[in-house]
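J.: Structure of the sequence below:
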Amino acid sequence: MGGTVTTVSSNGEYSFTKPNRESITLLAGLGVLGDVHAGVTVKHRSRIAQDPTQPNLRQVHLIHEELFREVAEAGFDVAPGDLGENITTTGIDLLALPTGTVLRLGEEAEVEITGLRNPCLQIDAFQDGLLKQVVGRDEQGNIVHRAGIMSIVRTGGVVMPGDAIAVELPDGPHTPLERV
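T.: Modelled structure (predicted):
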């Protein structure tokens, strides 16, 4: 099981979108070098307001490129980096992976999946109605988050478009992803 990195993005300033880069450098225990969300403790403004001492389980945000095609069918124009992700992937069902899965990105870098991105109203400010495309309900009425996954950096390294992604599932039983 594996996939490919299609795009990498980072931003040193708070902004909803992140510019695409030729490469990003992941730092163990911190996140993306130079990215506003890098750090040992939370960096997202809403999380800082709640408790700035919380551990940062959202160091690296990944989204599957397939999502962009799905929302395009509903009339939305979303490109890599637009939703604030650091790494855009293809070929892996990120949302189906269990908590604790390790993704090997390229030659060195490894991230451990901590949970689902909890999308906020800023998505509708980016494109009105987009939030309903990335948060919905399944047949049983359960909320389904589709705006990507969050992770922490286990092993640092450079990540760039075209890098292979290897998936290492945790020992069972597997725990489904929840919002972080």
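
J.: When you work out contacts or count neighbours from here on, use the C-alpha atoms and nothing else.
T.: Noted.

J.: buried residues in the longest helix along the chain?
T.: The longest helix of the chain (DSSP state H) is helix 66-73. Buried residues in helix 66-73, counting neighbours by 16 or more other C-alpha atoms under 10 Å, are found at 67, 68.

J.: quick one: contacts of that helix?
T.: 77, 78, 79, 90, 130, 133, 146 (C-alpha atoms under 8 Å, 6 or more residues apart in numbering).

J.: Quick check: what element follows that helix along the chain?
T.: Heading C-terminal from helix 66-73, the first helix or strand you meet, by DSSP states H and E, is strand 87-90.

J.: Another sequence for comparison is provided below:
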Amino acid sequence: MKNNVTGKVISINISDKKGIIKQPIEVGVFEEDFGLKEDAHGGKWHRQVSLLAQESIDKMTNLGVEGLIPGKFAENITTEGMVLYTLPVGTLLKIGETIQEVTQIGKECHSGCAIKQAVGKCIMPKEGIFTKVIKGGKVKAGDTIEVIE
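T.: Next up is the predicted model:
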């Protein structure tokens, strides 16, 4: 499956605790080698920022899950137009003013996942991706996402 080399930011989402639904914010300030400023997942590690495509969320909606909005899967950036989980680890993405490096595809779902309990499965473990911030800056809904070749 060929991936688009550009996508779009739908939403920036933040939470002050891990394991909870994130709330949309207008502009995210992403700090080099940290992640989204004031987000619970920020820090000096390889999963600073999480991204999930609206197309993945739509798959869950089509399975009958109601009320899915950006941030519900605790993703920092909700995207559109790119098949995120097909991007190889090491891919550089220009997202808004930032440059981020793909560090991990998917993750293990923790057992207390509210979505998994409601639906029987969660999309983040297979289709969510993680990045670290190489160059900081602001990102907002409507910004483009480009693969840097």
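
J.: Got a TM-score for the pair?
T.: Overlay of the two chains. TM-score (TM-score structural alignment, normalised by the length of structure 2): 0.88; 143 aligned residues with a C-alpha RMSD of 1.7 Å.

J.: JSON lines please, covering the contacts of helix 66-73 of structure 1 and showing distance to residue 115 of structure 1 and neighbour count.
T.: Shown next, in JSON lines, are the contacts of helix 66-73 of structure 1 (distance: C-alpha to C-alpha, whole Å; neighbours: other C-alpha atoms under 10 Å):
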{"residue": "77", "distance to residue 115 of structure 1": "26", "neighbour count": "13"}
{"residue": "78", "distance to residue 115 of structure 1": "22", "neighbour count": "18"}
{"residue": "79", "distance to residue 115 of structure 1": "22", "neighbour count": "16"}
{"residue": "90", "distance to residue 115 of structure 1": "18", "neighbour count": "19"}
{"residue": "130", "distance to residue 115 of structure 1": "21", "neighbour count": "20"}
{"residue": "133", "distance to residue 115 of structure 1": "19", "neighbour count": "16"}
{"residue": "146", "distance to residue 115 of structure 1": "11", "neighbour count": "20"}
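
J.: between those, which is nearest residue 118 of structure 1?
T.: Ranked by distance to residue 118 of structure 1 (C-alpha to C-alpha), the contacts of helix 66-73 of structure 1 are led by residue 146 at 9.0 Å.

J.: Identify the residue nearest the most centrally placed residue in structure 2 in space, chain neighbours excluded?
T.: The residue lying closest to the centre of structure 2 (C-alpha atoms, centre = their mean) is residue 51, at 1.3 Å. Of all residues not flanking residue 51 of structure 2 in the chain, residue 77 sits nearest, at 4.8 Å (C-alpha to C-alpha, 6 or more residues apart in numbering).
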